[in-house]
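Q: below: sequence and its predicted model.
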Amino acid sequence: DDQFDASLTPTGWKQVVERGKQIRQSGLFDKVDLVVVSPMTRTLQTAAGVFGGGDVYHDDSSEPLIMVNGVGKTPYPGGTISSHGSPPFVANELCREHIGTSRADHRRDISVYKAQFPGVDFSLTKDNEDVLWRPDVSETNDEIHQRIKEFLQWLLSREEKEIAVVSHCGFL
């Protein structure tokens, strides 16, 4: 099913690589204390591609890969993405996009993401399975507004000063 938790397309990967270069050249990369990412394949790939340590995996067991090779329908052209020199990554389900009935809004089990993105902290996600997505009921505007409010409160409670959020246009 191409729509289920869709991954980046070749065009999407080109955009991610370009954005990563822009963020590094601007000096923003060095200022980021934390990357918060929606636990969906396309946002995890985007966060890894923009804020990850690059294609080269430094042989150091204390530095897990941000992303392993072969994730998604169109894998990252460089293969694996290192965590070397990158800020910490944490997945937060509160910044998922508006959860509708589309299969694209349905995430994979967290255990799958943990294997694909070992350098991402998934400890904030309580349920392995996607308990938020329902095939016949979309999230209401009141529900998403409440989730946004909870996410902003969580962000403001963090000690980090510069936090990059990788989410969805329907959320941001």
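A: Structure received.
Q: CA only for contacts and neighbour counts going forward, please
A: Will do.
Q: give the contact list for the residue nearest the centre of the chain.
A: Geometric centre of the chain, nearest residue: Leu44, 2.7 Å, by Cα atoms, centre = their mean. Applying Cα atoms under 8 Å, 6 or more residues apart in numbering, we find Leu44 in contact with 37-38, 117, 166.
Q: name the element it belongs to?
A: helix 41-51 (DSSP states H and E).
Q: next secondary structure after that helix?
A: Per DSSP H and E, the helix or strand that comes after helix 41-51 is strand 89-91.
Q: tell me which residues in the following helix or strand past that next one are buried?
A: Heading C-terminal from strand 89-91, the first helix or strand you meet, by DSSP H and E, is helix 110-116. Of the residues in helix 110-116, 110, 113, 116 count as buried by neighbour count, 16 or more other Cα atoms under 10 Å.
Q: kindly report the same for stretch 54-68.
A: 54-55, 57, 64-68.
Q: what's the distance between the spatially closest residue to Asp121 that is not a sequence neighbour and Ala6?
A: Leaving aside its sequence neighbours, Asp121 sits nearest to Val90 (Cα to Cα, 6 or more residues apart in numbering; 4.6 Å). As judged by Cα to Cα, to the nearest Å, Val90 and Ala6 stand 20 Å apart.
Q: before we move on, what about Val56?
A: Distance from Val56 to Ala6, by Cα to Cα: 26 Å.
Q: please apply the same query to Ser83.
A: 23 Å.
Q: these two: which is more packed in?
A: Per other Cα atoms under 10 Å, whichever of Ser83 and Ala6 has more neighbours is Ser83, with 27 against 19.
Q: skipping its backbone neighbours, what lies nearest the more buried one in space?
A: Nearest to Ser83 is Gly53, by Cα to Cα, 6+ apart, at 4.7 Å.
Q: second structure for comparison follows:
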Amino acid sequence: MDKGIGLYPLHRCKTIHLVRHAQGVHNVAGEKDHSAYSSEDYFDAQVTPLGWQQGDHLRNHVLETQLLNKVELVIVSPLLRTIQTAVGAFGGGEDTNGADATPLMVANAGSSDRPAISGLNSPPFLAVELCRETMGDHPCDRRRSVTEYKAMFPAIDFSTIESDKDVLWKPSPRETADEVAARGVEFINW
């Protein structure tokens, strides 16, 4: 059987890689005490130093397998930890001073103590609300304003997001599994 033949011709198909965000500060706190997920201290949680290492390992894999050469678009959830993970893994590496490219991430974005990450030789990045985590109740799942994100991540396209402020997240109730699934279907259809 020819592996190039299927329901759809392979040249008309897209390969989608789904990547979960690296370890976030809220994950560490939540493992110690689940009630930490309800703390405003973890609003739009960023990745931990271990999370950055996880992103670095993913980047090394992406480069070693030459996957980066095949990536046409990186779609990110507009949350700090997901953007940090994506730019670390799929970005152009440390920003080179004087390079003529808008940085994907400015230095120390989100108090990360990380150097700027270049947009040079990286695929385009697009932020999409529909692929966010379960929303409601946990401040770690509430996003910042698009204005704040654009300052930290200048080369990411936030044009699909209709509101500067997070109008989707509600303090309660938390989204049900059916609501998350419906949003997931809407994302796939998009």
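A: Alright, I've got the coordinates. What you see is a predicted model, and the numbers here were worked out from it, not measured in a lab.
Q: give me the TM-score for this pair.
A: The TM-score (TM-score structural alignment, normalised by the length of the first structure) is 0.84; 151 aligned residues with a Cα RMSD of 1.3 Å.
Q: any idea how far stretch 112-132 of the first structure is from the chain center?
A: Taking Cα atoms, centre = their mean, to the nearest Å, one finds the center of stretch 112-132 of the first structure at 10 Å from the center of the full chain.
Q: once aligned to the first structure, how far is the top helix by length along the second structure on average?
A: Using DSSP state H to define each element, the second structure has its longest helix at helix 49-64. By mean Cα distance after the TM-score superposition for the first structure, the fitted helix 49-64 of the second structure averages 0.5 Å away from its aligned residues in the first structure.
Q: which part of the first structure lines up with that helix?
A: Alignment of helix 49-64 of the second structure against the first structure: residues 10-25, by TM-score structural alignment.
Q: flag every buried residue along the matching stretch.
A: Neighbour-count burial for stretch 10-25 of the first structure [16+ other Cα under 10 Å]: 13, 15-17, 19-20.
Q: from those, which is closest to Pro75 of the first structure?
A: Ranked by distance to Pro75 of the first structure (Cα to Cα), the buried residues of stretch 10-25 of the first structure are led by Trp13 at 8.6 Å.
Q: wait, the closest one sits on Tyr76?
A: Yes - counting by Cα atoms under 8 Å, Trp13 of the first structure does reach Tyr76; the two are 6.8 Å apart.
Q: against Asp127 of the first structure, how distant is the residue lying farthest from the centre of the first structure?
A: Largest separation from the mean C-alpha position in the first structure: Asp136, at 25.4 Å (Cα atoms, centre = their mean). Distance of Asp136 of the first structure to Asp127 of the first structure, computed by Cα to Cα: 20 Å.
Q: now Ile75 of the second structure. Nearest residue, chain neighbours left out?
A: The nearest residue in space to Ile75 of the second structure (Cα to Cα, 6+ apart) is Leu126, at 4.9 Å.
Q: which residue in the first structure aligns with the one you found?
A: Checking TM-score structural alignment: Leu126 of the second structure goes with Val90.
Q: ok, now how distant is that match from Phe122 of the first structure?
A: From Val90 of the first structure to Phe122 of the first structure the distance is 6 Å (Cα to Cα).
Q: picking that back up, isn't the residue nearest to Ser83 of the first structure up against Phe89?
A: No - in this structure, Gly53 of the first structure is not within contact of Phe89 by Cα under 8 Å, at 11.6 Å.
Q: the two - which one has more neighbours?
A: The residue with more neighbours, out of Gly53 of the first structure and Phe89, is Phe89; 25 against 20, by other Cα under 10 Å.
Q: Glu133 of the second structure - how many residues pack around it?
A: Neighbour tally, Glu133 of the second structure, other Cα under 10 Å: 18.
Q: which ones are touching it?
A: So Glu133 of the second structure contacts Asp141 (Cα under 8 Å, 6+ apart).
Q: quick one: contacts for His106 of the first structure?
A: His106 of the first structure neighbours (Cα under 8 Å, 6+ apart): 4-5, 99, 130, 133.
Q: aligned partner of it in the second structure?
A: Per TM-score structural alignment, His106 of the first structure is aligned with Arg142.
Q: what do you get for Phe122 of the first structure?
A: If you follow Phe122 of the first structure across to the second structure using TM-score structural alignment, you land on Phe158.
Q: try Pro75 of the first structure
A: In the second structure, Pro75 of the first structure lines up with Asp113, judged by TM-score structural alignment.
Q: find the nearest non-adjacent residue to its match, please.
A: Distance criterion Cα to Cα, 6+ apart; nearest residue to Asp113 of the second structure, sequence neighbours excluded, is Ala107 at 7.2 Å.
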